[in-house]
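Novice: Kindly generate the corresponding structure for this input.
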Amino acid sequence: MRVVLALTAVLMLAGAIPAAAAPASPAPETLCQVKDKRVNELSGLVSDGEHWYAINDGGTKVQVFVMDRKCQVQKVLTDPTDPYDVEDFARGQDGTLWLSDTGDNRAKRETVALLELKPSGGPAVVHRLTYPDGPHDTEALILDQSGTPFLVTKDLLGTSKVYKPSAPLATPGPTKLEQVGTLRVHSTDTPGGPVGSFGSALITGGATSADGKVIALRTYTDAYLYAVPDGDVAAALQREPVRIPLPNEKQGEAIAFEPDGTLLSASEGVGEPVRAIKNATALVTPQASAPKPGGAATPQPAAEDADGFPVVPTVAIAAVVLLAAWFLLSRKRRRS
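Specialist: Below you'll find the model as predicted:
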């Protein structure tokens, strides 16, 4: 951990991680603790208003844990399909569950996949996807009002990319993805996560409100809520978000909306809590519908030297490389 803190400090001094002041927002309320040892790597969460549906990341078969409001597992939906690394979870308007098998820490997968599962039963349907620009590690899935999936990458250098399918999903595919935007989240001083301040800039999950008017992205330490007044997710991510700190989550990756607009968050680890921010969607005011000045969600070009190469402090590059290597090696998952 001292190595992580030291590298993060180097990045801060080098100007690679600008600090952001936290706005006033309600504190998360603990609802219950997930003590079932089967749900030890909770990475995705959705709600139908009566039950919570939870997934672990990784795994050798599809497993969806159906929990009550006391974090007790009531049943498990299973399918023999062997995913590579499921990282996020979404629920369609018709109740269909979508598992985002898009984790790729080593950036070597030729295809990723969305797994479609009906709670009423039947086999999982696999939809394979390909990126237009090579592999990415992706931990956030968002469904828009029409059910179109959007993937937001987890980028170690701070600028995430946003993709959606370029055509209707094929079975098994692959269907080509197209990039529809970029997103930059700066580090914050919210405590928590496995890698200190560095983790506060890594996108680890996404969610959509029941009416589709608000979308949420989260890092290990904070949630960001965006207004989607017209259903256009790509445009929404160009707007100024409302930031909600989610302090002291061990490894926060799960985020979800209740039908009433309550925001839920949860972390990996047995005994970790599910927490709630009541009426979270009400925090996104009409003013949030305005685009950021100059489209601030898209990063500005880096300064260049006389030969046209980006100017980045050498110490920052070294720190990023070392920290990225440490982070990848320290992750417990996955298969080679």
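
Novice: can we go C-alpha only for contacts and neighbour counts from here?
Specialist: Fine.

Novice: ranges for the strands of the stretch 51-200 of the chain?
Specialist: Using DSSP state E, counting those that start in this stretch, the strands of the stretch 51-200 of the chain run over 52-56, 62-67, 73-79, 88-91, 97-101, 112-117, 125-130, 138-143, 149-153, 159-165, 175-184.

Novice: Proceed likewise with the subsequent sequence, for comparison:
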Amino acid sequence: MRRPLALAAAVLFALLPAVPATAAPMDPEDGTGGRNYPRGGEGPEGSEIVFNFQDERIAESSGLAPSLRHEGVWWTHNDSGDFAAEVYAVNEEGETVATVALNVELRDWEAISVAQGPEGEPAVFVGDIGDNFGGSWPNIRVYHFTEPEVLSDMVLDPSVLTFTYEDGGRDAEGLMIDPRDGRLYVVSKEFAGSVYAAPENLDPVGENVLSRVDSAPLFATDAAFSPDGTRYAIRTYWGVTLYDSTDGVPGRSVGSFDLPEMEQGESVAFTPDGTALMAGTEGMNSPVWRVPLEGEQLPDIAADAEADAGGDASEASPVSDAEDTDEGGSTGATPLILGGVAVAAVLIGGIILLVRRL
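Specialist: Prediction:
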């Protein structure tokens, strides 16, 4: 997303103190911030910067995903703008260890995911899914290529998947792929965003229709599945909401919390062990934060490991009452829509004018 709209979003957020930044259950008795209160901007205790991007070419990191072949390696890319159509493999020191140039158009790259590809090998999926013109593109595209076994600079012709929305064009920045069945999901970035599911069987040549399956938090900028698929995260500029997807998507919200304050928070990914989120932002030499998870927000793979080590994830849960507030279904952005639609209707005209003038 370009900076004018980001500024407009910030204005709207400031004008809507009663509307949550992420739609998820909140403790009404806890008005001081914390892991289940999406304000503050400090992030959960234990949040820390893991590395800063060292490559000057990475000026607007807009997506982040861990490698499935190379331990300690993360894939990223730039947003739309005057950038080369390149994907970067970065190590835990923030150094670029490989550059993969793709012979395609960089229209508005917004997300990246690494999952099993059509050939059964790890593949890198790049989401050309953004639309700064409010859904004017006739379709969106997801490029994918087999993750290299040896990290080195190369030029590739990726495969292309083409998508349309069942309910008209959307601006989107979230792309996630369920590791259990390979199903792809796109999360739109709007006042009332949505989660869209791709068909179970993708047409590699024709257009694939994305079907709306749930609502999403306000201004979602990325999304990601845990390594075992039992949780997924949707982040916004300000915070993140976690969902239990043990029984599939849409999942049940298991709480939300602030992410550390960032210049323009754009990316999120689970660590390979599932114990934390990695969150990034645009900007030169921008930082990537590690944000620990606990309790219900831990995916099964991490909770089981904690239990084997003698811990009890359920006792540590900061949102132990989340199930009582959201029985049997997903929350998405429904509370946001119901609670803020009246105010948003008054302000939306002013926000649009502000965007046009910036």
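
Novice: quick revisit: relative to Leu7 of the first structure, which of the strands of the stretch 51-200 of the first structure is closest?
Specialist: Distance to Leu7 of the first structure, taken as C-alpha to C-alpha, is lowest for strand 159-165 among the strands of the stretch 51-200 of the first structure, at 18.8 Å.

Novice: shouldn't Ala124 of the first structure be in contact with Ala113?
Specialist: No: contact criterion C-alpha atoms under 8 Å: Ala124 of the first structure and Ala113 do not qualify, at 11.7 Å.

Novice: of these two, who's got more company?
Specialist: Under the criterion of other C-alpha atoms under 10 Å, the comparison of Ala124 of the first structure against Ala113 puts Ala113 first, with 24 against 19.

Novice: ok, and the closest non-adjacent residue to the equivalent of the more buried one over in the second structure?
Specialist: Under the alignment (TM-score structural alignment), Ala113 of the first structure maps onto Arg141 of the second structure. The shortest distance from Arg141 of the second structure to any non-neighbouring residue, by C-alpha to C-alpha, 6 or more residues apart in numbering, is to Thr162 (4.6 Å).

Novice: which ones are touching that neighbour?
Specialist: Applying C-alpha atoms under 8 Å, 6 or more residues apart in numbering, one finds that Thr162 of the second structure lies in contact with Asn139, Ile140, Arg141, Val142, Pro204, Val205, Gly206, Glu207, Asn208.

Novice: Over to Pro168 of the first structure?
Specialist: Per C-alpha under 8 Å, 6+ apart, neighbours of Pro168 of the first structure: Thr175.

Novice: Alignment lookup: it to the second structure.
Specialist: Aligning on TM-score structural alignment places Pro168 of the first structure opposite Asn201 in the second structure.

Novice: How about Ser253 of the second structure, nearest residue that isn't a chain neighbour?
Specialist: Here the nearest residue to Ser253 of the second structure in space, its sequence neighbours aside, is Tyr243; by C-alpha to C-alpha, 6+ apart that works out to 4.2 Å.

Novice: which of the contacts of Thr162 of the second structure count as buried?
Specialist: Buried members of those, scored by 16 or more other C-alpha atoms under 10 Å, are Asn139, Ile140, Arg141, Val142, Glu207, Asn208.

Novice: where's the third one relative to Trp75 of the second structure, distance?
Specialist: Separation of Arg141 of the second structure from Trp75 of the second structure (C-alpha to C-alpha, to the nearest Å): 18 Å.

Novice: returning to that earlier point: the match of Ala113 of the first structure reaches Val160, doesn't it?
Specialist: Yes: if you go by C-alpha under 8 Å, Arg141 of the second structure and Val160 touch, sitting 6.6 Å apart.

Novice: ok, and for the longest helix seen in the second structure, which residues are buried?
Specialist: Ranked by residue count, the top helix of the second structure under DSSP state H comes out as helix 334-357. Within helix 334-357 of the second structure, the residues that count as buried by 16+ other C-alpha under 10 Å are Thr334, Pro335, Leu336, Ile337, Gly340, Val341, Ala344, Ile351, Leu354.

Novice: what residue of the first structure matches up with Gly280 of the second structure?
Specialist: Using TM-score structural alignment, the equivalent of Gly280 of the second structure in the first structure is Ala266.

Novice: Quick check: its match touching Lys250?
Specialist: No: between Ala266 of the first structure and Lys250 there is no contact under C-alpha under 8 Å: 9.2 Å.

Novice: out of these two, which sits in the busier spot?
Specialist: Taking other C-alpha under 10 Å, Ala266 of the first structure and Lys250 do not tie; Ala266 has more neighbours (28 against 19).

Novice: element containing that one, please.
Specialist: Following DSSP states H and E, one finds Ala266 of the first structure within strand 263-267.

Novice: average gap between that strand and the second structure?
Specialist: Average distance, strand 263-267 of the first structure versus aligned residues of the second structure after superposition (mean C-alpha distance after the TM-score superposition for the first structure): 0.7 Å.

Novice: List of residues touching that strand?
Specialist: Contacts with strand 263-267 of the first structure, where a contact means C-alpha under 8 Å, 6+ apart, come from 41-43, 45, 246, 249-258, 272-281.

Novice: Now whatever residue of the first structure lines up with Thr99 of the second structure: closest residue in space that isn't a chain neighbour?
Specialist: With TM-score structural alignment defining the correspondence, Thr99 of the second structure maps onto Val76 in the first structure. Distances taken as C-alpha to C-alpha, 6+ apart put Phe65 closest to Val76 of the first structure, at 4.6 Å, once the chain neighbours are dropped.

Novice: try Leu157 of the first structure
Specialist: Excluding the flanking residues, the one nearest Leu157 of the first structure by C-alpha to C-alpha, 6+ apart is Val320, at 7.3 Å.

Novice: Quick check: the corresponding residue of the second structure for that neighbour vs Leu15 of the second structure, distance?
Specialist: In the second structure, the residue paired with Val320 of the first structure is Ile348, using TM-score structural alignment. The span separating Ile348 of the second structure from Leu15 of the second structure equals 11 Å under the rule C-alpha to C-alpha.

Novice: Distance-wise, check Asp65 of the first structure relative to Leu42 of the first structure.
Specialist: For residue 65 of the first structure the amino acid is Phe, not Asp. Phe65 of the first structure is 10 Å from Leu42 of the first structure, by C-alpha to C-alpha.

Novice: between the two, what contacts are shared?
Specialist: In contact with both Phe65 of the first structure and Leu42: Ala54, Ile55, using C-alpha under 8 Å, 6+ apart.

Novice: So for these two, which sits in the more crowded spot?
Specialist: Leu42 (25 against 22).

Novice: That one and Glu272 touch, don't they?
Specialist: No: in this structure, Leu42 of the first structure is not within contact of Glu272 by C-alpha under 8 Å, at 9.4 Å.
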